[in-house]
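J.: I need the structure of the sequence given here:
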Amino acid sequence: MPVTQRIVPNIWCNGNAEAAGAFYGKALPFARSEVESRYPLEDLPEFQEHLAGAPLVVAVDVAGTKLRLINAGPEFRPNQSISLMLNFDPLLFEDGSSPGHSSAAARRSLAATWERLAEGGVVHMELGEYPFAKLYGWVEDRYGLNWQLMLTNPEGEPRPFVIPALMFGGAAQGRAAEAADFYVSLFKKSRGRSGIGNRYPYGVPTGPAGPGELAFGEFRIGNQWFIGNDDGSGQTPNFTHGVSLEVRCKDQAEIDRLWEALSADPEAEMCGWLKDRFGVSWQIVPSNVEELLERPGAYDRILGMKRLVIADF
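T.: Next up, the predicted model:
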């Protein structure tokens, strides 16, 4: 199901974004990758000179949902705080046979995807049957990106194949509902229906989570779904720049509005990046940022900016 995206997950890679993109293009169903932009050939700061001409951003399209891989250094790495849920809905895997056959096809695709992602990675929840799903598993792949794979009930309300999932633990413990309400309010003018979806509290104390905290929650920004849960294990690290959420803005006024509403840590502001009150990292950029970066000296100028100013490119 194609997704009209307002927000694009960006994944930090340690010099291997092109290889990671090629891997995801083969490991995931309905996926392909391409180099979207490259580092300039000259005028790079000393710490990036080895990246001259190398891919800067690699785009991965998974069933109509775009991800961007940022080719950088070892400063950050994705972790469990933001993962990507893959919904293996049997209706996506119709093979012209009965619904039972389509369910079998979805199971086969899920199992094959799991095997590819788990190779060289770390399994956090074994693939198997759980109270909430007939087939589910959580795996961290060889590049550090976390994935949740679930066989979806085709009789339920449809959801996209890929859904970003935010786990509020550590310093953000217990704030999943608050964050969802804030994000929906902030982006309420997005195209499509924004709002809160299903919410299921733990009901009883579970690890660091109180009974009213969310074992599962979801919210919608425009036509794009997100999951927001509170950590019940005590093992979820804080949010980092390893996975950030990118918003393309139509003009300077929109950049300014989102920046003022989201930025909560002046020390984290750099090159259009910010950190919000929950610790989640965002990139607030012009819709034509690639075109702007092609201007002479633009790459050097953006390194000196915090909030991006279109007129200064």
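
J.: CA only for contacts and neighbour counts going forward, please
T.: Noted.

J.: confirm that Pro78 sits in a helix.
T.: No. Secondary structure of Pro78 (DSSP: H, G, I helix; E, B strand; the rest coil): coil, not part of a helix.

J.: chain neighbours aside, what residue packs nearest to it?
T.: Gly242 (4.0 Å; CA to CA, 6 or more residues apart in numbering).

J.: what number of residues lie near the one you found?
T.: 20 (other CA atoms under 10 Å).

J.: is it true that it touches Asn79?
T.: Yes. If you go by CA atoms under 8 Å, Gly242 and Asn79 touch, sitting 6.9 Å apart.

J.: name the helices or strands packed onto the helix or strand encompassing Ile255?
T.: Per DSSP states H and E, Ile255 falls inside helix 252-262. The contact analysis (3 or more CA pairs under 8 Å, 6 or more residues apart in numbering; DSSP states H and E) places helix 252-262 against strand 273-275, strand 281-286.

J.: now with 10 Å?
T.: On a contact count with 3 or more CA pairs under 10 Å, 6 or more residues apart in numbering; DSSP states H and E, helix 252-262 meets helix 176-186, strand 243-249, strand 273-275, strand 281-286.

J.: state the number of residues packed around Phe23.
T.: Around Phe23 there are 18 residues (other CA under 10 Å).

J.: OK, contacts around it?
T.: Ala17, Ala31, Arg32, Ser33, Arg116, Leu117, Arg142, Tyr143 (CA atoms under 10 Å, 6 or more residues apart in numbering).

J.: sequence B follows; please return its structure for comparison with A:
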Amino acid sequence: MKNPIYPCLWFEGNAKEAADFYCNVFKDTKITDENPIVVMFESAGQKFMCLNGNPQFNMNPSISFFVVCETEEELMKAWNILIDGGSILMALDKYEWSEKYGWVQDKFGVNWQLSFGKLADVGQKFTPTLMFTENVHGKSEEAINFYTSVFKNSDVVGILRYAEDDHDVTGTIKHAQFKLNNNVFMTMDSGLAKGFGFNETISFVVECEDQGEIDYFWEKLTEGGEESMCGWLKDKYGVWWQIIPEILKELMSNPDKSQKVVEAFLKMKKFDINTLVNV
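T.: Below is the predicted model of the structure:
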């Protein structure tokens, strides 16, 4: 199993504008592919998908991206661009975990946690951070154990729990790091955050080599969750995933087949590779 995992950001028809914006925010960032449905960009070797969707969902802080900035100049440049038209959730300041850190929701609604530090401390520049709130509050550790059981090359890096004087539920997760197929993720529980939770605006794409892998992830991740259309599913914690065949990009780039491929997968819940290849 190779199974690259990367985030998909749902925009309201302005995916290209958003991708261009992030190319300006973060160094070593470029658009790698685009079509009317999605725009792909890479930053620091990590892949992001920007989807042109409908205005039916609202982004929120339940999933944010922890960003390691190795110089203060890099951090300040990104911060100043991101706060323009955005909103500050945590002021840029010194905290116990960072000499300089701030949390901002940008003008498109995407949440970023910028932190001055060393890339080696995390292992990657951008780390998806899942906040477990409301009906899934307190289930962060259970989710970590579930995800690391599903994906290969996975392990728990570390868990820090709330103490009695932390103004949240003692014993629940204050901060945790874990790896799924060597991709770093972070989680936290929040009993204070209200009125938002996971939704379709940020999902995680899992590329599969063959039908067996698609069947495997579909079965595991829909357990207690919910099937949707076009390879989308919601797991039992409310986190959204897209289980797609890696050959899909090749099929979509074939002008003689792309439209038929789209027509075929629009009728599918779980992807059927054989059907797509033979349309």
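
J.: quick TM-score on the pair, please.
T.: Once superposed, the chains reach a TM-score of 0.91 (TM-score structural alignment, normalised by the length of the second structure), with 270 aligned residues with a CA RMSD of 1.8 Å.

J.: rewinding a little: using TSV, lay out the contacts of Phe23 of the first structure together with secondary structure.
T.: Conversion of the contacts of Phe23 of the first structure to TSV gives the following (three-state DSSP):
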residue	secondary structure
Ala17	helix
Ala31	strand
Arg32	strand
Ser33	strand
Arg116	helix
Leu117	helix
Arg142	coil
Tyr143	coil
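
J.: any idea what the residue nearest to Pro78 of the first structure aligns with in the second structure?
T.: With TM-score structural alignment as the criterion, the equivalent of Gly242 of the first structure in the second structure is Thr201.

J.: do Tyr24 of the first structure as well
T.: Residue pairing (TM-score structural alignment): Tyr24 of the first structure is matched to Tyr22 of the second structure.

J.: residues contacting its match?
T.: Taking CA under 10 Å, 6+ apart, one finds Lys16, Thr29, Lys30, Ile31, Phe41, Glu42, Ser43, Ala78, Ile81, Leu82 in contact with Tyr22 of the second structure.

J.: could you rerun that using 8 Å?
T.: Taking CA atoms under 8 Å, 6 or more residues apart in numbering, we find Tyr22 of the second structure in contact with Thr29.

J.: you'd agree it is in a helix?
T.: Yes. Per three-state DSSP, Tyr22 of the second structure lies within a helix segment.

J.: give me the distance between it and Val156 of the second structure.
T.: To Val156 of the second structure, Tyr22 of the second structure is 30 Å away according to CA to CA, to the nearest Å.

J.: ok, now Gly197 of the second structure?
T.: Counting by CA to CA - Gly197 of the second structure and Val156 of the second structure are separated by 23 Å.

J.: so which of the two has more stuff around it?
T.: Taking neighbours as other CA under 10 Å, Gly197 of the second structure and Val156 compare with Gly197 leading, 22 against 16.

J.: let me know the closest of the contacts of Phe23 of the first structure to Glu294 of the first structure.
T.: Ala17 (20.7 Å; CA to CA).

J.: what's Ile70 of the first structure aligned with over in the second structure?
T.: Match for Ile70 of the first structure (TM-score structural alignment): Leu51.

J.: correct me, but that match touches Pro7?
T.: No. With contact defined as CA under 8 Å, Leu51 of the second structure does not reach Pro7; the gap is 10.4 Å.

J.: compare these two (neighbour count), which wins?
T.: Leu51 (26 against 20).

J.: show me the contacts for that one.
T.: The contact partners of Leu51 of the second structure, by CA under 8 Å, 6+ apart, come to Cys8, Leu9, Trp10, Phe11, Gly13, Ala15, Ile37, Val38, Val39.

J.: check those residues and tell me the two furthest apart.
T.: Cys8 and Gly13 (13.9 Å).

J.: the more surrounded of the two?
T.: Ranked by neighbour count (other CA under 10 Å), Cys8 of the second structure and Gly13 place Cys8 first, with 23 against 17.

J.: which strand or helix spans the aligned partner of Arg220 of the first structure in the second structure?
T.: Here Arg220 of the first structure is matched to Lys179 in the second structure, going by TM-score structural alignment. Assigning secondary structure by DSSP H and E places Lys179 of the second structure in strand 173-180.

J.: I'd like to know which elements the helix or strand following that strand is packed against.
T.: On the C-terminal side of strand 173-180 of the second structure, the nearest following helix or strand under DSSP H and E is strand 183-189. Strand 183-189 of the second structure sits against strand 126-132, helix 140-150, strand 173-180, with contacts defined as 3+ CA pairs under 8 Å, 6+ apart.

J.: post-alignment, the longest one versus the first structure, mean distance?
T.: Helix 140-150 of the second structure differs from its equivalent in the first structure by a mean of 1.0 Å after superposition (mean CA distance after the TM-score superposition for the first structure).

J.: just the angle for that helix relative to strand 173-180, thanks.
T.: Counting by axes from the mean of the first three to the mean of the last three CA atoms, to 10 degrees, helix 140-150 of the second structure lies at 10 degrees to strand 173-180.

J.: what does helix 140-150 of the second structure rub up against?
T.: Contacts of helix 140-150 of the second structure (CA under 8 Å, 6+ apart): 131-132, 154-156, 172-173, 178-180, 187-189, 217, 220-221, 237.

J.: tell me the contacts of the match of Arg220 of the first structure?
T.: Counting by CA under 8 Å, 6+ apart, Lys179 of the second structure has contacts Thr148, Asn153, Ser154, Asp155, Val156, Val157, Phe185.

J.: list buried residues within those residues.
T.: Among the contacts of Lys179 of the second structure, those classed as buried by 16 or more other CA atoms under 10 Å are Thr148, Ser154, Asp155, Val156, Phe185.

J.: contacts only, for the equivalent of the fourth one over in the first structure.
T.: Pairing criterion TM-score structural alignment: the partner of Val156 of the second structure within the first structure is identified as Ile196. Contact criterion CA under 8 Å, 6+ apart gives Ala180, Asp181, Val184, Glu218, Phe219, Arg220 as the residues in contact with Ile196 of the first structure.

J.: state the helix or strand in which Ile196 of the first structure lies.
T.: Using DSSP H and E, Ile196 of the first structure sits within strand 195-201.

J.: how big is the offset of that strand relative to the second structure?
T.: Mean deviation for strand 195-201 of the first structure: 0.6 Å (mean CA distance after the TM-score superposition for the first structure).
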